[in-house]
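> Please find the sequence and the predicted model below.
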Amino acid sequence: MTTRNTANQDETLKRHFNWHDYARLGHYLRPYTVRLVLVLGSILIGNVAVVLGPFLMKLAIDQAIPQRNLPQLGALGAVFFISLLIAWACFRYRIWAITAIGQNLLIDMRTDLFTNLQRLPFAYFDTRPHGKILIRVVNYINTLSDLLANGLVNLISDVISVGVTLAFMFAINWRLTLDSLGLIPLLIIWAYVVQKKQRTAFRELSNKQSNLNAYLHESIAGIKVTQGFAQEAAATANFDAIADDNRQAYMRAVKIQYALSPGVQNISTLTTALIYFIGIQQLGVVVSTGTLIAFIGYVNNFWNPVINIGNFYNSLITATTYLERIFETMDEQPTVRDADDAFDLPPVKGDVRFRNVCFQYEADGPLILDHVSFHARPGQTIALVGPTGAGKSTIINLLARFYNVTSGQLTIDNVDSQRVTLASLRSQVGVMQQDTFIFSGTIMDNIRYGRLDASDADVLRAAKVARADDFIQTLPAGYQTVVQEHGGSLSAGQRQLIAFARVLLADPRILILDEATAAIDTQTEALLQAGLAELLKGRTSFIVAHRLSTIRQADQILVIDHGQIVEAGRHAELMAQRGVYYELYDSQYRLLQATE
């Protein structure tokens, strides 16, 4: 059964993150292999330049200064200065290259995530708040950017730095080197204890962040309802409660996260003290003054990258909670997709047949459609009527294959709709729903969305047929008028006329109107119907309408009730039967008379 989620409900993770999943990140780094090799080369050169410093200091203290060898001291100083310049140049290149790689990784991951979202069926978006989807595409990916680019390459840099430093340390004094590594096991144990608690804490935090984002998105979308009922105080109280949950989860997570760093710092300090203690005892016998000073410098060079590696490990554990959600979305398989042997649907005439079609949203849920059968011939107009929730919209959603039929068969020109590619099917089926969506941009662009290669003349022609041209011409910039998301500056009727023009521009062979004229006034609807009369000739049309007066001329009227066709026929035939349709029509007629 599909799990439905709300803004104040923590999401259940379908699959926990596997450490092997980190290998998937290599897929995103692979296109930048050459750049990474150059970065690693600069890191290696830069690290060698940095670790030369203590070694040059040892030579100066043990040889050049005691022997008053000024040429040697000058040469050592010159080499040291050059090494600093090389280290600076390598560091500057690394920062630039890493930033570029990181931004490209962001685009690649976000594009893959968005692409998969485009493939998912309506059911995926119906069962979770949209804010919880948005946070994965935006916030979670941003959180990973530093880890995938700067953090990852810095990790390699630190590992190289540790390796180079250890090589110099062993070359100078292998006994002191082993002594400096004595507390490493303590560090490993401490990191293991912290990471288990940290991962749990950040998984809880990601849930609370998701809840907060979902409630914020929902509140903005419903702001008119909130203000219309004067419920701002209640909305604020709900927001405060969810925000406080997020705050508490964040404080718990951070408290655990920052437990690792002090532990590493303390172990580093203890190691330095240990080296001082051992080195001073052996000073002048086994260890020279220059060797001890150089070794203390190398111990710092060793522990600084170790601390950085610990911080990266910290970030890795934190990022794991976000990667779980990102990969979960990437791995979400669309239930409505092309079959392996799917083929393109040829240009259709519009012969549509439902043969004992059953549909249910969930495997153990109730039947929404129960053995529905009907035949729509090419060019016919089929009207679907019935009470709310009867299954009318489900029929047209199956026709456009927004969902798959549970059983039975739906054919178009005798071709099973589930055997053809979705793109070839939907390119020949135009759908206009009551809840029209207007994108931010110009009115011209919004209409052209129906067919992106359409000319301006084509757009104007569609707008005139849909009777949208009249009001568009009255706008200050006409078709170049910029509207915001959802078309807030337009009336509901104007938005529907634009959506109507968009569908008509697509020139579909099968046209679906789901309460498409609900927000249009009676006068505009009469004009629209007149303009559509010629366009609908030769097309198979499906009309869902609660205003029964608008479908009197339909070739076939299907009365849907409880997921079944209870009556079918033309208007006059159904009225003569004095059944369900007659009662619906008569009640609407009497209601209209009462309101006049």
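Everything's here; your move. Numbers count the residues shown, from 1 in each chain.
> can we go C-alpha only for contacts and neighbour counts from here?
OK.
> Tell me if residue 350 really is in a strand.
No: using DSSP: H, G, I helix; E, B strand; the rest coil, the secondary structure at residue 350 is coil, not a strand.
> mind listing what's buried in the one helix or strand residue 461 maps to?
Secondary structure from DSSP states H and E places residue 461 in helix 456-465. Of all the residues in helix 456-465, those buried under the rule 16 or more other Cα atoms under 10 Å are 459-465.
> so how far is stretch 543-558 off the chain centroid?
Offset of stretch 543-558 from its chain centre (Cα atoms, centre = their mean, to the nearest Å): 40 Å.
> What segments of the stretch 401-550 of the chain are helices?
When secondary structure is read from DSSP state H, counting those that start in this stretch, the stretch 401-550 of the chain shows helices at 422-426, 443-448, 456-465, 469-472, 492-506, 522-535.
> Turn those helices into CSV, including distance to residue 182.
Below are the helices of the stretch 401-550 of the chain laid out as CSV (distance: least, Cα to Cα, whole Å):
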stretch, distance to residue 182
helix 422-426, 63
helix 443-448, 68
helix 456-465, 76
helix 469-472, 79
helix 492-506, 72
helix 522-535, 85
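> Contact partners for the spatially most central residue of the chain?
Nearest residue to the geometric centre of the chain (Cα atoms, centre = their mean): residue 137, 3.0 Å. Applying Cα atoms under 8 Å, 6 or more residues apart in numbering, we find residue 137 in contact with 110, 113-114, 326.
> then this one, side by side with the first:
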Amino acid sequence: MNKNLKKMMTYYRPYRKIFWADMLFAILDAAVALSIPLIIRYITSKVVFMEPDQALHKIIMLGIAMVLMVAVGCYSKFFICNYGHVMGAKIEYDMRAEIFGHFQKLSFSFYDEEKVGQLMSRITSDLFDISELMHHGPENIVISMLKILGAFVILLNISPRLTVAAFLMIPFMIVYAYFVNRHMRKAFRQNRIKIAEINAQIEDNLSGIRVVKSFANEDIEQKKFRVGNEGFLNAKRNSYHYMGAFQAGLGSFTTLIQVCVIVAGTYFITQGSVDVNDLITFILYISVFTDPIRTLIDFTEQFQNGYSGFERFMEIMSIEPDIEDSEDAIEAPVLKGDICFKDVSFAYNDSTPEVLSHVSLNVPAGSYMALVGSSGAGKTTLCSLIPRFYEVTSGEITIDGIDIRKMTLKSLRNQIGIVQQDVYLFAGSVYENILYGKPDATEEEVYQAAKNANAHEFIMSLPEGYQTDIGQRGIKLSGGQKQRLSIARVFLKNPPILIFDEATSALDNESERVVQESLEHLAKNRTTFVIAHRLSTIRNAEKILVLTEDGIAEQGTHEGLLANGGIYEKLYHMHD
């Protein structure tokens, strides 16, 4: 816990000035709250016994002083609420930028295990609670502790006996708070987990809403959601149980403090050891003393929310990227695309079998290489190793004789273009999605890339041409249109190495023909890997690799492999 708190404190560094200003105004606010009851005591014990003219003058002066003090207190509260919240928002901004940047560094293996909705929960609701804690936490502690300590010193000077009576309940209150607080912290952490789970479920449902509706499975989704929602409710119910016990218990203790003071004060008045003015002042200060205790009660809830969120934040930040630049990594030169696999093996983790085992392969620059085989044979995995989406378990991959692990990730991936079966287009316009391939490209370059991908004609037929909004994931476009935009994006990038991952398998015959033509145009003079489902699309490949669970079973040209009558020949007649 101490380690996390120390880390949390570092986020204040860029905002030290506003933080200390916030603390200054918190101190002023506490000082005003402590001073006004003293002035009231002075008026009731001294001023009321003065001569009328002298008393009037004193009352006017003290009234002006109290008005000024109220004004100072008012501005202090304004500063704390306004600028303090801005500071909290800036800290939230910094932390969100940090965790988002960290998400960008994590490899595919991380996202294979995580749910988007849960990650969204960490970057939104968790960070909001953290920022609320980091804004209100220090000022609440400062104001509350100053009021408690200040009231204690003043009360001790007024009447040590009444002070003892007032603080009689404090040890019991602390012990009670300690034990209930331990349970409350666990409950709030469980809340975070359940909120993340239900966010993941909602995100999954909304992303697949068309599948849900196509199967008319709204009732099933409702039942699934109800289970998650009930889990969230139970977690909330458990945390509110402890929070209710906490607040009710401490609220009762603060009331008991007032009861003790009134009972003890009345007794001491009858004994002549305390006068009525002291008891009145004491009761006024009891409220100054108990209010910050209530604030600390609320702060405890806020702390549980914020700190459990920060623990989850640190869980993500502590995950080291399993693929990153080595210390001696170089900027990749302009690559020709001569790729060599040297005894490469790969498994997704230690507990799963190897997907690729001792694969050796030479692909000369500019070659057109096709990969075929049954599902699970490792075709996509083999291609994913080239841009280092996953790291080889053993062996090495070189491009132009350079181990890809010796190149920076950015310079390596900038020279590899990927066209996948499942095209991902971002919400926005056609133009913005093509521009993603080369953000600093000119309009003419974007238009030319679209023409090369056979996309310009259909783009111009859209309502607003290149500025047409295509909806979430390009939902307003057909499969063939989306695929051509993804090809245009790669044309604009203009990389020397291409990977086509079953890019036409989900298209109708007409769309496939147009897209295949675009792909062949794109592949000219580039090292190209094609993962093929329809074997008729790779007849012109210079070499075809047939992958099985045991590795590369066959390799050769289309005609040669058919003549051999092996696995490829069976696959060809099965699919085509």
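Yes, it's here. None of these values were measured; they are calculated from a predicted model.
> Mind telling me the TM-score for this superposition?
Remark: TM-score between the superposed chains equals 0.96 [TM-score structural alignment, normalised by the length of the second structure]; 572 aligned residues with a Cα RMSD of 1.7 Å.
> quick revisit: and the residue nearest to the centre of the first structure, how close does it get to residue 143 of the first structure?
In this view, residue 137 of the first structure and residue 143 of the first structure are 11 Å apart by Cα to Cα, to the nearest Å.
> ok, longest helix in the first structure?
helix 70-119 (DSSP state H).
> In the second structure, point out the residues matching that helix.
Alignment note (TM-score structural alignment): helix 70-119 of the first structure is matched to residues 56-105 of the second structure.
> Tell me roughly how far that stretch lies from the first structure on average.
Superposing on the first structure and averaging over aligned pairs (mean Cα distance after the TM-score superposition for the first structure), stretch 56-105 of the second structure comes out at 1.3 Å.
> With stretch 188-207 of the second structure instead?
Using mean Cα distance after the TM-score superposition for the first structure, the mean distance for stretch 188-207 of the second structure is 1.8 Å.
> what residue of the first structure takes the place of residue 392 of the second structure?
Counting by TM-score structural alignment, the partner of residue 392 of the second structure is residue 405.
> residues contacting its match?
Each residue near residue 405 of the first structure by Cα under 8 Å, 6+ apart is listed here: 357-359, 398.
> just checking, which of those residues belong to strands?
Among the contacts of residue 405 of the first structure, DSSP state E puts 357-359 in strands.
> and of those residues, the nearest to residue 235 of the first structure?
Nearest to residue 235 of the first structure among these: residue 359, at 37.3 Å, using Cα to Cα.
> That closest one matches what in the second structure?
By TM-score structural alignment, residue 359 of the first structure lines up with residue 346 in the second structure.
> Report the contact partners of the closest residue to its match other than its chain neighbours.
Nearest non-adjacent residue to residue 346 of the second structure, counting by Cα to Cα, 6 or more residues apart in numbering: residue 393, 4.6 Å away. Residue 393 of the second structure is in contact with 344-347, counting by Cα under 8 Å, 6+ apart.
> number of nearby residues for residue 415 of the first structure?
For residue 415 of the first structure, the neighbour count with other Cα atoms under 10 Å is 17.
> Which residue in the second structure aligns with it?
Using TM-score structural alignment, the partner of residue 415 of the first structure in the second structure is residue 402.
> how close does its match get to residue 391 of the second structure?
From residue 402 of the second structure to residue 391 of the second structure the distance is 16 Å (Cα to Cα).
> Residue 82 of the second structure now?
Relative to residue 391 of the second structure, residue 82 of the second structure is positioned 49 Å away (Cα to Cα).
> Tell me which of the two has more neighbours.
Taking other Cα under 10 Å, residue 82 of the second structure and residue 391 do not tie; residue 391 has more neighbours (22 against 12).
> Run through the residues that contact the more buried one.
Counting by Cα under 8 Å, 6+ apart, residue 391 of the second structure makes contact with 323, 346, 385.
> The second structure: which residue goes with residue 447 of the first structure?
Aligned counterpart of residue 447 of the first structure in the second structure: residue 434 (TM-score structural alignment).
> Find the nearest non-adjacent residue to that match, please.
Leaving aside its chain neighbours, residue 434 of the second structure sits nearest to residue 489 (4.5 Å; criterion: Cα to Cα, 6+ apart).
> cool, residue 563 of the second structure as well?
residue 569 (7.7 Å).
> again, but for residue 152 of the second structure
Nearest non-adjacent residue to residue 152 of the second structure, counting by Cα to Cα, 6+ apart: residue 163, 7.3 Å away.
> can you tell me the helix or strand for that neighbour?
Assigning secondary structure by DSSP H and E places residue 163 of the second structure in helix 160-166.
> One more: residue 370 of the second structure?
Per DSSP H and E, residue 370 of the second structure falls inside strand 368-373.
> residue range for that strand in the first structure?
Using TM-score structural alignment, strand 368-373 of the second structure lines up with residues 381-386 of the first structure.
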